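S.K.: I would like the atomic coordinates for the input below:
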Amino acid sequence: MTATAAHVEASGPPATPGDLMTGRERLRLVLVLGSLIAIGPLTIDMYLPALPAITADFGTAEAAVQLTLTGTLAGLALGQLLIGPFSDAVGRRVPLLAGLVLHVVASALCVVAPNIGVLGVLRVLQGLGTAAASVVAMAVVRDLFSGTAFAKIFSRLMLVMGAAPVLAPTLGSAVLRWTDWRGVFIALAVFGIVLVTLAVFKLPETLPVHRRRSGGVRGTARVYRSLLRDRTFVGLVLVAGLAMAALFAYVSGSSFVFQEEYGLDEQQFGIVFGAGAVGLIGGSQLNVRLLRRYAPQRILVSALVVGSLAGFALLAFAATGLGGLPAVLVSLWVVLTASGLAMPNAPALALSRHGEAAGTAAALLGAVQFGIGAILAPLVGVLGNGSVGMGLVIAAGMVAALTVLHLVVRPTHLSPAPTH
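M.R.: Next comes the predicted model:
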C-alpha cells in the first residue's frame, strides 16, 4: 500500500468534488443554483394574487382557475421523470438550457391566452420547462456532495430558494398595480431569459463523460426499477412528497382564504404570504445548525411531529374561529417552519443512497413531490377554498408523512446506502 493510499484509507471516504471547493466557490454555486431553482416558486406563486382576477376575467369557476396551478405541478412532475434520465445520459447543461427556453416561450404565450383552457395547457408547458431547473440543480448538488454535506448545501440553497416564495406574491402584487394579470407572465418570461444567460456563462458541466449513463428506454426502466425496489428510498420520497403536499395546499388555497374569507387586499396578502415563507426559510437555516449535533433522520422525525401538531391546531382554529386570523397565521407559520426543517433532510437521505444515478433519483423524487402536490392541492378548492379545507389538507399531509416515515422508512434503523 502506498503512502497516498494509506492516507486516504485512514482519512475516511474519498473526497467528493464539493469537498475540494473553497468557501467562495460554494457560495457562488449556491447563488447560481438557487437562482435557477427560483424559477419554480416564482412560476407557481407569482400569479397567486391574480387568481381572483383571472376567475373574473374569464368568467369561470375558482376550481377551474386552481387547475392551472395543478397543471403547472403536473408538468413539473412529468418533466422531471423525462429530464432526470436524460441528464444522466447527456450531462446537466443541455437539459437545463432546453427547459429554460421552453419556459420562456410558454410564459410569453400565457400573455395572449384567450381562455382558461389554453392558459391551463400553457401552464403545463411552463411546468415542463421549470422541471429542468429543479432536476438539474438537485443533480448538480449530488454530483458534488453527499450525505450531511448535501443536506447542509441544500439547506443553504433553500435560503436562496426561499426568497422566491417570499418575493413572488409581493412581486405579483406590484405588477398588478401597473397592469393586469397578463403582466405577471411577461415578468416570468423576462426572468427566464436572464436565467438562460446565467446558465450559459456561470454553470459548468458537473457530470463527466465517464459517469454518464446510456441505455435508452430499457436502461432508464432498469434504473427506475432499481430505485423503486429500495424500500427506504421509496419511503423517503413519499415523505418528501407528502410534506410538499401540505405546502402546496397552503399555496393553492391561501389567496382565496386570506383575500375572500379574511378580507385582505392583494398587497396585504403578499405580505402575509411572505411572512409564511420567512418561517420556511428560518427552518431550513436552523437545520444547518442542528445538523452539527444531530443526524438528519432525527431532525426529520422531530420536524414532522411538530408539523403534524401544528396542522391539527390550524384545523381547530379554522373550524372554531377561536383566535381569528392571528391564530391561523401563527399555526401556519409553525407548519411552514417544520417544513423548512423536513424538506432538506428527506431528499438528502434519499439521494445519498443512489449517487450513481443522481439525475434519475432526483427526477423520481421531484416527480413524486410535485405529483402528490398536483393531486392534493385541488382538494382545497373541492372543499370550498376556505380555511377549514386548507387546514384539513395541510394536517393530513403532515400526518401522512409522519406515518410513512415510521411504517416504511423506520428512521431508527436508517443508514445511507453506500454512495458511488
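S.K.: switch to C-alpha atoms for all contacts and neighbour counts from now on
M.R.: Will do.
S.K.: I'd say Ala338 and Gly282 touch.
M.R.: No - checked against CA atoms under 8 Å, the pair Ala338 and Gly282 is beyond contact range at 9.4 Å.
S.K.: Comparing those two, which residue is more hemmed in?
M.R.: Ranked by neighbour count (other CA atoms under 10 Å), Ala338 and Gly282 place Ala338 first, with 29 against 19.
S.K.: Tell me which helix or strand the more buried one sits in.
M.R.: Following DSSP states H and E, one finds Ala338 within helix 324-351.
S.K.: Other residues contacting stretch 338-346?
M.R.: For stretch 338-346, the surrounding residues in contact (CA atoms under 8 Å, 6 or more residues apart in numbering) are 151, 154-155, 158, 236-237, 239-240, 243-244, 247, 279-284, 286-287, 296-297, 299-300, 303-304, 306-307.
S.K.: for stretch 158-168, same thing?
M.R.: By CA under 8 Å, 6+ apart, stretch 158-168 touches 30-31, 34-35, 37-39, 41-42, 45-47, 273-278, 280-281, 284-285, 344.
S.K.: Tell me which of those fall in helices.
M.R.: 30-31, 34-35, 37, 39, 41-42, 45, 273-278, 280-281, 284-285, 344 (DSSP state H).
S.K.: Find the helix or strand that Thr419 is a member of.
M.R.: Here Thr419 is assigned to no helix or strand, by DSSP H and E.
S.K.: Ignoring the adjacent residues along the chain, who's closest to it?
M.R.: Leaving aside its sequence neighbours, Thr419 sits nearest to Gly355 (CA to CA, 6 or more residues apart in numbering; 5.3 Å).
S.K.: Please provide the structure for the following sequence as well, for comparison with the first:
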Amino acid sequence: MDQAHTRFPLPVLVGILAVGAFTTAVNVTLLSPLLPHIAADFSLSDAAAGQLGTLTAIFAALTAIVLTPFIDRYSRRILLQIEAVLLCLATLLSVVAPTFTVLAVSRALAGIGGAIIFGVCLATAGDLFTDPRRRNQAIGIIGTAATLGTILGLPVLTLVADVTSWRWAIAVVVPLTVILFAGAFGLPRRAATPPGTARRSWLGGYRMVFANPTTVALLAMMVTLAATWFAWLLYFGAFAGTVAGVGAGLLAVLFLVGGGAEIIGNNLGPLLLQRFPARPLALITVLVAGLNLVAIGTIPTESWILFPFMVIGSLTSVLLFVFICILQLDSLPEGRGAVMALQSAGFEVGGALGLSGFGLALVLTGAYPAALRLVGVVTLLILAPITYYACRPTPARELDPAPVTP
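M.R.: From the prediction side, this is the model:
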C-alpha cells in the first residue's frame, strides 16, 4: 500500500496493531493470576472460578466463526473499534460485578469483544504491505506484542491484585482498549482486497474459505498445533512441581525464559521463510517439537533439564504459529480477514481439545511423563502429515490491491 493512502506512517500503524495483539493477550490470560482472589471473594473453589476462562474461550470461538463471512466486507477500522468498545464495556462490567453470575456474563462478553482482534490485526498487516518481507516483519512485531502481553501483563496484574484487588487488576484492560479504539482511526476505511472481489452471501464467505484446500489444511494445522501447545504449556507448572520438585521462583524463571524464546521465534520465523522453503522448514520444526516432548517424558527429569525443554518447546511452537499465519495470508488474499477469523476460532478450539485431551491422558496413564510422551507422539504422527500437505508449494498469486482510502 502506498504511504499516501494512510493517515499515519506505516510504523505507527504497525504499533497500533501491536497494541491490539497486546490487549488480546492480556484479556485471554488475565484470569491466571487472579483466580485465587476471585474464588476467595465469591467463596468458590479455584476449579469453579476457572470456568470463567472456559466461558471466555467458548464465546470467543463462536463469535469468530459467526463473524467469518463479514470480516472482509466491512472496514478493519470499524471492526477493531467495535471489538475495542465491547471489550471495554465487558471489562468494566467485570470490575463492578456484584455476583459471580454477573462476572461470568462479563467474561463471556469479553470473549465476544476480544474474539477477532488478533485475527483482524494480522489481516490488516496483510492489507497494509504489498511487499511480503515487510508484511512478514510486521507479523513478527504483532506476534511479539502478544507474547509481551503475557510476559509483562501477568506480573503487572499479579502486583495490582496484591496491592489493591482483582477488580482493579482486570481494569488494566480498559486503557488498552481506549488506546486501540483511538489508534484505529489511523487505519484505512476498508480492506485492501484484490479488484473484482464481490460481496458474498453469508454462507458464501464460508464456501470461499473451505473451497481452498491449502487454507483448510493450514486451519487443521493450527488446530492441531494449538492442541499440542496448550496441552504441554498449561500443564507445565504442575509437571515441573510434581515430577522435578520445582518451586514457584524457579518456575517463574522458566516461564520468563520461555517468553524470551517466543519473542525470538516471532521475529525469526519471517526471516526463515524468506530464505528456506516452507515445507522442509515446518517439517523440521514439527520433528524437533515432537522429539522434545517425547524426550522430556522419557529421560529422568531434573530441574535443569526443564530449561532446554522450555526453550525448544516455546521456540518451535511459536515458529510454527508464525509460519501458519504467513502462509494463511498468502493462501487466500481476497479473504484474508475471514481466514484469520477462522484461524482465531481454530486456535481456541484446538486449545480446548488439547487441555481436555491431556487431562484424559493424565487420568489414563496416571503420570505426567507418559502424558507428555503421548503429546509428542501426536505431534509426530498427526501434526507432521498435516504440515507436509499444508505447506506444499503452490503457485504464487499476483496481487494488485485496490486503492484504499483513509
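S.K.: Superposing both, give me the TM-score.
M.R.: The TM-score (TM-score structural alignment, normalised by the length of the second structure) is 0.83; 392 aligned residues with a CA RMSD of 3.3 Å.
S.K.: what residue of the second structure matches up with the residue nearest to Thr419 of the first structure?
M.R.: Gly355 of the first structure maps onto Pro333 in the second structure, with residues paired by TM-score structural alignment.
S.K.: Thr193 is in contact with that match, correct?
M.R.: Yes - using CA under 8 Å, Pro333 of the second structure is in contact with Thr193, at 7.2 Å.
S.K.: which ones are touching the aligned partner of Leu17 of the second structure in the first structure?
M.R.: Under the alignment (TM-score structural alignment), Leu17 of the second structure pairs with Leu33 in the first structure. Each residue near Leu33 of the first structure by CA under 8 Å, 6+ apart is listed here: Ala137, Leu157.
S.K.: can you check Leu405 of the first structure too?
M.R.: For Leu405 of the first structure, the contacting residues are Gly235, Leu236, Val239, Val301, Pro411, by CA under 8 Å, 6+ apart.
S.K.: right, and the pair among those residues with maximum separation?
M.R.: Using CA to CA, the pair of the contacts of Leu405 of the first structure lying farthest apart is Gly235 and Val301, separated by 13.2 Å.
S.K.: ok, residues contacting stretch 309-328 of the first structure?
M.R.: With CA under 8 Å, 6+ apart as the test, stretch 309-328 of the first structure has contacts from 262, 331-332, 334-335, 387-388, 391-392, 394-396, 398.
S.K.: quick one, helices of the stretch 151-300 of the second structure?
M.R.: Using DSSP state H, counting those that start in this stretch, the helices of the stretch 151-300 of the second structure run over 153-163, 166-170, 173-183, 202-210, 213-234, 236-243, 248-275, 278-296.
S.K.: Tell me what angle the longest one forms with helix 213-234.
M.R.: Spelled out, it's helix 248-275 of the second structure. 160 degrees (axes from the mean of the first three to the mean of the last three CA atoms, to 10 degrees).
S.K.: against the first structure, where does stretch 142-151 of the second structure fall?
M.R.: Structural correspondence for stretch 142-151 of the second structure: residues 157-166 of the first structure, per TM-score structural alignment.
S.K.: Mean distance of the matching stretch to its aligned residues in the second structure, please.
M.R.: With mean CA distance after the TM-score superposition for the first structure, stretch 157-166 of the first structure departs from the second structure by a mean of 2.0 Å once superposed.
S.K.: Including distance to Val339 of the second structure, could the helices of the stretch 151-300 of the second structure go into CSV?
M.R.: Listed next are these as CSV, based on distance: least, CA to CA, whole Å:
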stretch, distance to Val339 of the second structure
helix 153-163, 28
helix 166-170, 30
helix 173-183, 22
helix 202-210, 7
helix 213-234, 8
helix 236-243, 31
helix 248-275, 19
helix 278-296, 19
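S.K.: which residue lines up with Gly340 of the first structure in the second structure?
M.R.: Aligned by TM-score structural alignment, Gly340 of the first structure pairs with Val318 of the second structure.
S.K.: Indicate which one of the helices of the stretch 151-300 of the second structure is closest to Ile117 of the second structure.
M.R.: With CA to CA, the closest approach to Ile117 of the second structure among the helices of the stretch 151-300 of the second structure belongs to helix 173-183: 9.9 Å.
S.K.: okay, that closest one sits on what stretch of the first structure?
M.R.: Helix 173-183 of the second structure maps onto residues 188-198 of the first structure, going by TM-score structural alignment.
S.K.: what's the matching stretch in contact with?
M.R.: Contacting residues not belonging to stretch 188-198 of the first structure are listed as 32, 35-36, 39, 42-43, 97, 100-101, 103-105, 107-108 [CA under 8 Å, 6+ apart].
S.K.: let's go with 7 Å and repeat that
M.R.: Leu36, Thr43, Leu97, Leu100, His103, Val104, Ser107, Ala108 (CA atoms under 7 Å, 6 or more residues apart in numbering).
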